[in-house]
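Asks: I would like the atomic coordinates for the input below:
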Amino acid sequence: MRRAFLAFVALLLLGVAIMLIPWFGWGNVSGPAQSFEVKRGASLSGVARDLETAGLAKSAWQFRVLARVLGDDAPVQAGRYRLRAGTPWRDILATLQKGEVERFTVTIPEGWPAVLVAERLNAVSGLTGKASVPAEGSILPDTYEYQPGEDRAVLMKRMQTAMIKTLADLWPKRTARAVVKTPEQAIVLASIVEKETGKASERRMIAGVYSNRLAQGMKLDADPTVIYPITAGKPLGRRIRQSELRRDTGYNTYLKPGLPRGPIANPGRDSIMAVLDPDDTQALYFVADGSGGHVFAKTLAEHNANVARWFALRRQRGEM
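Replies: Next comes the predicted model:
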């Protein structure tokens, strides 16, 4: 009788241990990640059934029992999750209760023109509707979260709202060295700064040069402003032609002093801040230095010498 009782107890303990294996993940083999959705208002029982259907839990009944006995009473949160078969069930439950939903993001790089913003949004799968090309300079470059099924126009509106808020935050912080008179002018000049340098450390210096030129009534002579009306801001892929330098498009800063008619890209926060707080410099010129940056000059003679060195380097590289 005693042996039978001990055998019963042993079998009972073994059964409990076996039942607990998936809860703690003892010896589990992790499977590939998959998307799992918890619909709004879903119950624990319904979620358990969906987990079994998805192959994330072998038994809906077992998951539900263990969740009620060993889990807490927090409700599962609606949303789309990224889960793996073989994950301990306690971790799956915790993920669903904490609402650690799968993050869907899209990134708009600094300096992208509006046409590329629309192309990127239209290429993102899972969104609905079609994104039209926004007003140039109205998008704040950043990484944005979205949910599957969201309208592209709604997502774009969030990007534009972010630019409005950022500009409203930065404009009052402008220094006495800033030459732009309105927030709109700040976006225009920041878009040129953004296109002129890929080095964050140069932004304020480039902004300082252009601010000096604007203050003295000099032409900006900015190549990106010539390219913009030709390609809508996309890379030109060749050298600018002399005929294009003579063409009055409203953007060509080689023809007349002052800012172009509008932005030529979507500038990032740092470039906007650079034109609102430009470097305190006397430089009026700059040219590429061959290493991804620029060399600056106060006088035309110094600039011409720098240009000559740059051309010599390009000829040495076989680029001219």
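Asks: only C-alpha atoms for contact and neighbour calcs from this point on.
Replies: OK.
Asks: can you show me the strands along the stretch 201-320 of the chain?
Replies: All strands of the stretch 201-320 of the chain, identified by DSSP state E, counting those that start in this stretch, fall at 285-288, 294-297.
Asks: any idea which of the ones you listed is most buried?
Replies: The highest average neighbour count among these, using mean count of other C-alpha atoms under 10 Å, belongs to strand 285-288 at a mean of 20.
Asks: for it, which outside residues touch it?
Replies: By C-alpha atoms under 8 Å, 6 or more residues apart in numbering, the residues outside strand 285-288 that reach it are 209, 294-300, 303, 306-307, 310.
Asks: thinking residue 130 is in contact with residue 122, fair?
Replies: Yes - using C-alpha atoms under 8 Å, residue 130 is in contact with residue 122, at 6.2 Å.
Asks: neighbour count for these two, which is higher?
Replies: residue 122 (17 against 14; other C-alpha atoms under 10 Å).
Asks: next secondary structure after the strand or helix carrying the more buried one?
Replies: Mapping residue 122 onto the secondary structure by DSSP states H and E places it in helix 114-123. Downstream of helix 114-123, the next assigned helix or strand under DSSP H and E is strand 143-146.
Asks: which secondary structure element contains the residue nearest to residue 271 when sequence neighbours are not counted?
Replies: Using C-alpha to C-alpha, 6 or more residues apart in numbering and skipping residues adjacent in sequence, the residue nearest residue 271 is residue 190, 5.2 Å away. Per DSSP H and E, residue 190 falls inside helix 183-196.
Asks: which other helices and strands contact that helix?
Replies: When contacts are defined as 3 or more C-alpha pairs under 8 Å, 6 or more residues apart in numbering; DSSP states H and E, helix 183-196 sits against helix 203-216, helix 223-231, helix 269-276.
Asks: second input sequence below; structure requested for side-by-side comparison:
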Amino acid sequence: MWRAVASNALTLLIVAIFLMGGLILWGKEQYNAEGPLAEAICVRVPSGARLSQISEDLEDRGAVSSGAILRIGADYTDKTNQLKAGSFLVPAGASMEEIVDVLTRGGANTCGTEIVYRIGVTRSSVQVRELDPTTNRFVERAEFDPSGEEPVPAIFETMRARNDTRYRVTVAEGVTSWQVVDALSRVDVMEGEVAEVPAEGSLAPDSYEVTVGADRQALIDRMETAQEVILEAAWVERADNLPYDTPEEALIMASIIEKETGVAEERDQVASVFINRLNQGMRLQTDPTVIYGITNGQGVLGRGLRQSELRGETPYNTYVIDGLPPTPIANPGRAAIEAAVNPSSTDFLFFVADGSGGHAFARTLAEHNENVARWRQIEAERASE
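Replies: Now for the predicted structure:
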């Protein structure tokens, strides 16, 4: 009898071992297999969150077939207590193993909300935007003027209170150094003062990620270093026979190109016009330089130029002076700098607005006068509408 009992017990034990082994193999396959998530999602891990909470959220959102298996797998690989706070993108079809890796790897957030402080040529703004995981594109949630003239949207305060919100300062091509310093003084997540307004043209327009408490002068230093690198690289690759001898003069030209056109495809042609003029001893005769001589880069003029201003003698009035003005008139972007040192090969000497946002180019004064007449007609038609 006891022999039979022992035999049956052994049999049951063997069966249990096989069943347990099969269960472990099945669980491992589930942990490593492609997940059920049809579209990417953004998973937010609050500071101090436990894996049990996150796994339940993942199961509810259809990212995993079993929160329990995810927890067991994470525990087996010693990652249960390695969750990192933040917002992380979980791609479609991610396995539980991949999801655990995403949530414990750390590093910069890969999705979620950003607050962007935009420094523009005509205005600055604060934008609250959120990454849509399904399209991997940012969706604007709110935008307002930081000067205090507009009410601050509630979503801004909500996102400011979250510890996983990211911050960016975005500088547009063509802003002046004074505009950058002035706008940075209103970026409320930053600290410190800028020692002095940087040299015009020395700041690289770009999007810079910052953290709460970041130093304003340190950000200015980053912008200056970036512009030095861009200018140096472009100057090394410059075309032959340019009408200027130094990278600093190329930077002045780039700033004029930047202010003359907002159409990316035109920069090389605009550059060719000014270079052809310099090569032929013609004056540049460009309005943005005159405007800079009036405003000193401190804001926008906000009106048209007067004839007296076009005739007035300032170091920046290229209707009066020969050659380039003494300094850049704005901070040009990479494309404008590259256009200044590698312009298109044309024989254009003139250009004027064409009504589409771009310009009509001309080789002779007669052609240019025809283009100007067309533009005046467009202006008149628009004024009468």
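Asks: what's the TM-score for these two chains?
Replies: Overlay of the two chains. TM-score (TM-score structural alignment, normalised by the length of the first structure): 0.75; 302 aligned residues with a C-alpha RMSD of 4.4 Å.
Asks: so what sits against both of residue 130 and residue 122 of the first structure?
Replies: residue 152.
Asks: ok so, going back, Provide the aligned range in the second structure for the helix holding residue 190 of the first structure.
Replies: Helix 183-196 of the first structure corresponds to residues 247-260 of the second structure when matched by TM-score structural alignment.
Asks: I'd like the next helix or strand past the longest helix anywhere in the first structure.
Replies: The residue-count maximum for a helix in the first structure (DSSP state H) belongs to helix 2-24. As assigned by DSSP H and E, the chain's next helix or strand after helix 2-24 of the first structure is strand 33-38.
Asks: buried residues in that following strand?
Replies: Buried positions in strand 33-38 of the first structure, judged by neighbour count with 16 or more other C-alpha atoms under 10 Å: 36-38.
Asks: that strand packs against which elements?
Replies: Applying 3+ C-alpha pairs under 8 Å, 6+ apart, we find strand 33-38 of the first structure packed against strand 79-84.
Asks: make sure residue 95 of the second structure is actually in contact with residue 33.
Replies: Yes - between residue 95 of the second structure and residue 33 there is a contact under C-alpha under 8 Å: 5.5 Å.
Asks: who has more neighbours, the two?
Replies: residue 95 (24 against 15).
Asks: how close does that one sit to residue 32 of the second structure?
Replies: For residue 95 of the second structure, the distance to residue 32 of the second structure equals 6 Å [C-alpha to C-alpha, to the nearest Å].
Asks: kindly report the same for residue 219 of the second structure.
Replies: Residue 219 of the second structure is 43 Å from residue 32 of the second structure, by C-alpha to C-alpha.
Asks: so which of the contacts of strand 285-288 of the first structure comes closest to residue 55 of the first structure?
Replies: Closest to residue 55 of the first structure out of these is residue 294 (57.3 Å), distances taken as C-alpha to C-alpha.
Asks: what residue of the second structure matches up with that closest one?
Replies: So, by TM-score structural alignment, residue 294 of the first structure is matched to residue 359.
Asks: leaving out chain neighbours, which residue sits closest to its match?
Replies: residue 353 (4.3 Å).
Asks: including distance to residue 186 of the first structure, could the strands of the stretch 201-320 of the first structure go into JSON lines?
Replies: Below are the strands of the stretch 201-320 of the first structure laid out as JSON lines (distance: least, C-alpha to C-alpha, whole Å):
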{"stretch": "strand 285-288", "distance to residue 186 of the first structure": "20"}
{"stretch": "strand 294-297", "distance to residue 186 of the first structure": "22"}
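Asks: residue 205 of the first structure is nearest to which of those strands?
Replies: Closest approach to residue 205 of the first structure among the strands of the stretch 201-320 of the first structure (C-alpha to C-alpha): strand 294-297, 8.8 Å.
Asks: give me the helices and strands touching that closest one, please.
Replies: Packing partners of strand 294-297 of the first structure (3+ C-alpha pairs under 8 Å, 6+ apart): strand 285-288, helix 300-316.
Asks: quick check: that strand compared with the second structure, mean distance?
Replies: Strand 294-297 of the first structure: mean distance to aligned residues in the second structure after superposition is 0.9 Å, counting by mean C-alpha distance after the TM-score superposition for the first structure.
Asks: could you list the residues in contact with that strand?
Replies: By C-alpha under 8 Å, 6+ apart, strand 294-297 of the first structure touches 283-289, 303, 306.
Asks: show me what contacts residue 79 of the second structure?
Replies: 100, 104.
Asks: distance of it relative to residue 51 of the second structure?
Replies: Using C-alpha to C-alpha, residue 79 of the second structure is found at 9 Å from residue 51 of the second structure.
Asks: now swap in residue 342 of the second structure and tell me
Replies: Distance from residue 342 of the second structure to residue 51 of the second structure, counting by C-alpha to C-alpha: 56 Å.
Asks: before we move on, what about residue 218 of the second structure?
Replies: Distance of residue 218 of the second structure to residue 51 of the second structure, computed by C-alpha to C-alpha: 38 Å.
Asks: out of those two, which sits in the busier spot?
Replies: residue 51 (22 against 13).
Asks: wait, that one sits on residue 80?
Replies: Yes - using C-alpha under 8 Å, residue 51 of the second structure makes contact with residue 80 at a distance of 6.3 Å.
Asks: quickly list what's touching both of the two.
Replies: Here residue 51 of the second structure and residue 80 have residue 71 as joint contacts, going by C-alpha under 8 Å, 6+ apart.
Asks: of all the helices and strands packed on helix 183-196 of the first structure, which one comes closest to residue 134 of the first structure?
Replies: In terms of C-alpha to C-alpha, the element of those nearest to residue 134 of the first structure is helix 223-231, at 15.3 Å.
Asks: need the contact partners of the closest one.
Replies: By C-alpha under 8 Å, 6+ apart, the list of residues contacting helix 223-231 of the first structure reads 192, 195-196, 233-234, 236, 240, 244-245, 249, 251-254, 260, 264.
Asks: ok, back up a step: what comes up buried for the helix holding residue 122 of the first structure?
Replies: Buried-residue list, helix 114-123 of the first structure, by 16+ other C-alpha under 10 Å: 114-118, 121-122.
Asks: again, but for stretch 208-226 of the second structure
Replies: Neighbour-count burial for stretch 208-226 of the second structure flags 210, 215-217, 219-220, 223-224, 226 (criterion: 16+ other C-alpha under 10 Å).
Asks: what's the answer for stretch 128-144 of the first structure, then?
Replies: So stretch 128-144 of the first structure, judged by 16+ other C-alpha under 10 Å, has buried residues 128, 131-132, 134, 136-142.
Asks: quick one: which of those residues is nearest to residue 215 of the first structure?
Replies: Sorting those by how near they are to residue 215 of the first structure, with C-alpha to C-alpha, puts residue 137 at the top with 23.0 Å.
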